[in-house]
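# here is a sequence with its predicted model. Questions after.
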Amino acid sequence: MPHPRLLEVTARIAGRSAASRRAYLDKINRMRDAGPSRPTVSCGNLAHAVAACPDDEKKKLTEGAVANIAIVSAYNDMLSAHQPYHAMLDHVKGAVVDAGGVAQMAGGVPAMCDGVTQGQPGMELSLFSRDVIAMATAVALSHNVFDGGLLFGVCDKIVPGLFIGALSFGHLPFVFVPAGPMPTGISNSEKQRVRQDFAAGRVGRKELLESESRAYHSPGTCTFYGTANSNQMMLEMMGLQMPGGSFVNPGDGLRPPLNVAAAEAVVALSAKQGRDKIGLGHMVDEKAVVNGIVGLLATGGSTNHTIHIVAIAAAAGIRVTWDDFADLSDLVPLIARVYPNGVADVNAFHAAGGIPFVMRELLAAGFLHDDVRTVTGHDRLGAFNAMPAGGDDGMVWQAPPKAASDDTILRPVSNPFQPLGGLKMLKGNLGEGVIKISAVKPDHRVIEAPAIVFEDQQDMLDAYKAGDLEKDFVAVIRFQGPKANGMPELHKLTPTLGVLLDKGFRVALVTDGRMSGASGKVPAAIHMTPEAAEGGPLAKVRTGDTVRLDALTGDLTLLVDDAELAARTPAARPDADVTIGRDLFATFRTIVSGASAGGTVFSFPHMEDTQ
């Protein structure tokens, strides 16, 4: 049975979402009840849609006897995680045909690599790229001749963007298809060590590049547990991609049969008609969204999902707040340690039992909703939960292991790494924000120190190089929110702050920017809302003010008299640089919502009061 507090939070979300969810379901049900689209389009429309198909597929589509599956792909060669999609396309299309359908490449979506743009101007486009991907997904599906879809995406803003876009066609079923992580290179701890050595001046650029190239060395997702791999966890926890398939390497013999299983699943779902047809928007209900949040907390996943899950839920008419995350974090224990929250990478995590083990443990403890609909056709998450394995006749599905093979990576709910989830919500006179505590040692979770204010991350790095940061301090880096400059990740600061922490200084970060799924051992209060560019409290902080960050109680306070703080004039917002494509996103910066409302430019019906 679900835990009473899980039911309480879910009921609260459902009550808050009653009107908006009803409006969303009415919309997608009208589209579903209108029936298949191909028989209703004009002959000219249909002829255009199938003109490039082989004759046998053209006949099937024009006679309307088979499901037409749209493929929307984020393939490009810049992203190692997405490069395998190029070779997968024809195989998956063939698998759809073998399953009794037809597949068309409906469109590609832009996909940028946060690993390439970290600390660079392009990072200011990263969060906005999610909403561009959502719009591009809608454009790909706008031809309205499809019965279902396969979504090829893995990384940071790409899966949320595909997800949001597909939810606008939520009357159709969709299955997500991952490509898998690259094999393990050097250990993540070794990579971190070399980065800190470079920050400290102990090694040069040549040694750093050699280390990075051994870490990121082949096609596949990066192997640390950042946003990309948190995406894959979320999709499995919500029942939206093949069970146990998230962390199977691109070159593994199980990858092709997993792709075939995804093709078979979407064809089966698409073949249903009328009210029997269960679309993505029906699957993604309040219970499924809560399951995604629980998985994030139990595994110490990416802080970015405190933004993405809010936006995804809103696209389905579901209102999620950071208070929901906070209450669930107080309930759900941390049962996985994957770098940067531990030593192991996602390959070792998968080998130890992976997501199926986590799901089994959470289900048994009542921390997940079992009664959800999944892409395999099961209406119970327990029946969906399985691990793929090679068998004599190909791939077989096995029950998840009863015990993890390595208890330094995975543990049962009865013996967690910590009793609380990996994320903590923060509130105080500086606004509200998020901190990832799963990688922060207990003795670093409370800090009270003078603030040093910076308007840009490079300013802090310059101060470090000048020797001005050899002391206890809280770095306040402001004007990094969505309206200021697109809310870039500030992960470039991690090695420098890590060096100072290792020297024995008590340091922390407070910012209205992001820190990514790679948030590590330094306490970082991020996503501060309202942001400085909107006159938020961060704009009134002065160097020398004392900041108290208590990740145990969730308190973040500027120890300045309330009257004095109110009387201060907010700092002026720096002029935005409009080079490297940033000028094209000026409108986005004007209309984007705050981080706690999903950092989105979309105003979903009946969701205006969350913007």
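It's in.

# please make it C-alpha for all contacts and neighbour counts, starting now.
OK.

# just the element for the residue lying closest to Ala200 once chain neighbours are set aside, please.
Taking CA to CA, 6 or more residues apart in numbering as the measure, Ala200 lies nearest to Val499, with 6.9 Å between them; neighbours along the chain are not counted. Take DSSP states H and E as the rule and Val499 turns out to sit in helix 494-502.

# other SSEs contacting the next helix or strand after that helix?
Stepping forward along the backbone from helix 494-502, the first helix or strand reached (DSSP H and E) is strand 507-511. For strand 507-511, the helices and strands in contact under the criterion 3 or more CA pairs under 8 Å, 6 or more residues apart in numbering; DSSP states H and E are strand 446-454, strand 473-477, helix 494-502, strand 524-529.

# the structure to be compared is supplied as follows:
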Amino acid sequence: MPLHPLIEDVTARIIDRSAPRRRTYLERMRQAAAEGPRRAHLTCGNQAHAYAAMGGDKNTLTDERSPNLGIVTAYNDMLSAHQPFEGYPDVIRAAVRKVGATAQVAGGVPAMCDGVTQGQVGMELSLFSRDVIALAAGVALSHNTYDAAVYLGVCDKIVPGLIIAAGTFGYIPGLFIPAGPMTSGLPNDEKAKVRQKFAAGEIGRDELMKAEMASYHGPGTCTFYGTANSNQMLMEFMGLHLPGTSFVNPGTPLREALTEYAAQRAVCITALGNEYTPVCDVLDERAFVNAMVGLMATGGSTNLVLHLPAMARAAGVDITLEDFDAISSVVPLMAKVYPNGLADVNHFHAAGGLAYMIGDLLDAGLLHEDVTTVSGKGLSAYASEPTLKDGTVAWAPGPRESQNDRILRPATDPFQPTGGLRQMAGNLGHGMMKISAVAPERHVVEAPARIFETQEAVKEAFKAGEFTSDTVVVVRFQGPKANGMPELHSLTPTLAVLQDRGLKVALVTDGRMSGASGKVPSAIHVSPEALDGGPLAKLRDGDLVRVDATAGVLEVKAEDFDSRTAATPDLSGNGHGVGRELFEVFRQTVGPASSGAGVVV
């Protein structure tokens, strides 16, 4: 199938816009690659330090003819999605020894769990952790002893941070190895109902805790389709995972076999082999277009609208909010996975998953097939799925029909004809809305505004019974310069209760919502942020605000709006406590949300 004209046009615009930056980037990568294997430039003393603890691998390391992999790991016990990575280094080292190579843990990177920090002060460090991860991975790889890197990371800021580092070290190959989702627990819709009952004061904390523990119950990624699982989808659409590996559960024979296979594949794509595949060749303009297509087709996380531009800039590619909006206009929503459906990612995978979706989108002309991937083949290889036969991994064609059309549908008969994200623009700034989980009758809300400067104040007003009519809730001074742009996910149950009471409610904020944001229309990432001259700082209680996802309009109707004096927030408490002191330089130098809220790129 020929490529869809709009996908072709958006790709051409990105290539043209990116040309100067991309050209300089590739020149630097080619120059670094031309210098040959990195270890050849180390002195004997340098190498002795690097290999001192490597025991029986020392002779292999010093011959400089056998590839050495650098493992960058985000393992910790606190983050369920990353707990399975504990044993991966041993598996990887053993696997590559079988093919005459070596592997070393190059370094660890931090990995926050947004589920733990949700609604807590620690969430104010969450977005900036992406840049810390990129910096930490850069330190790990700076030792210059690796012929390829394998990246162990799954969740919200971890994969984007690792991609930024991988792009920066784009002259060496890089392969991402997933850990997989936990098995299904309490259904997500039941968990959401319990949360709403607790927000309304109908049940106690003991019942809430019981439901939460039944939902998040074991190793692996949380099973809703939030940012973590959206990241895993991206890695396949961008060709950085091996095909079909994202949603294989931890602790299974297939999962371990895939980890071994991935490690050995990383050896094959080094410059010391015959299939040299540097990251700079994988992360091109077409890969990022494919990523945006996947985001729309699956109804993925709004957080990726922040992360993808930052990831792209690390590879010399410039993408904009307009690119997301244009792609969303032609890519159908093919999946219904919680929060825009009842199924979880395990159900999605069983229904055909990414293999079915990629194959169908290729047939529809909505993806670039002719891309470089770590598999050594084009994107059509990702329409296959792995199997385990007599202990050996093999790939077979994925399903050509959905196994459950309540979860996964073809592009010709989608859940809705356009993607799950909508650009919002008007005299209140630029923002985005995830509409895939919002009922069509709620796409337009025009109502008086209530202005808040913390999410706690919103919840206090709710408990006091102050919301009795249609309302646009505005939570401002939540952008990256103000307080690190925390997610405001804890507002979702509160606003959902108001909606269920029959009120028309919308949220407008320069902050973020979770990748699991649900049925309440939410214009988020509004830029410029209120602290940086953004119009939200001029809003007042009672202003008539229109949030129109159909037309993509975000505006206030007030004749004197432009002449008003902007509000001045009290941010004296934002700079200390729970490590916030350490991030002052980040708040001072961060870029706008519209270009990825980046610090290091």
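Great, that's in hand. These numbers were taken from a predicted model, which means no experiment stands behind them.

# would you check that the residue nearest to Ala200 of structure 1 makes contact with Ala199?
Yes. Taking CA atoms under 8 Å as the definition, Val499 of structure 1 is a contact partner of Ala199 at 7.5 Å.

# the residue nearest to Ala200 of structure 1 corresponds to which position in structure 2?
Matched to structure 2 by TM-score structural alignment, Val499 of structure 1 sits across from Val497.

# who touches that match in this structure?
Counting by CA atoms under 8 Å, 6 or more residues apart in numbering, Val497 of structure 2 touches Gln196, Ala199, Ala200.

# of these, buried ones?
Burial by neighbour count, 16 or more other CA atoms under 10 Å: within the contacts of Val497 of structure 2 this picks out Gln196, Ala199.

# what about stretch 470-489 of structure 2, start to end distance?
The distance separating the two terminal residues of stretch 470-489 of structure 2, taken as CA to CA, to the nearest Å, comes to 21 Å.

# could you do stretch 406-415 of structure 2 as well?
The first residue of stretch 406-415 of structure 2 is 9 Å away from its last residue (CA to CA).

# quick one on the thing from earlier: buried deepest among the helices and strands packed on strand 507-511 of structure 1, which one?
strand 524-529 (a mean of 28; mean count of other CA atoms under 10 Å).

# what does the helix or strand that that one is followed by correspond to over in structure 2?
Taking DSSP H and E as the definition, the helix or strand that follows strand 524-529 of structure 1 towards the C-terminus is strand 546-550. With the alignment judged by TM-score structural alignment, the segment of structure 2 matched to strand 546-550 of structure 1 spans residues 544-548.

# mean shift of the helix holding Val499 of structure 1 relative to structure 2?
In the superposition with structure 2, the aligned residues lie an average of 0.5 Å away from helix 494-502 of structure 1, counting by mean CA distance after the TM-score superposition for structure 1.

# by how many degrees do that helix and strand 524-529 diverge?
130 degrees (axes from the mean of the first three to the mean of the last three CA atoms, to 10 degrees).

# quick one: helix 494-502 of structure 1 to chain centroid distance?
26 Å (CA atoms, centre = their mean, to the nearest Å).

# stretch 303-322 of structure 1 now?
Stretch 303-322 of structure 1 sits 10 Å away from the centroid of its parent chain (CA atoms, centre = their mean).
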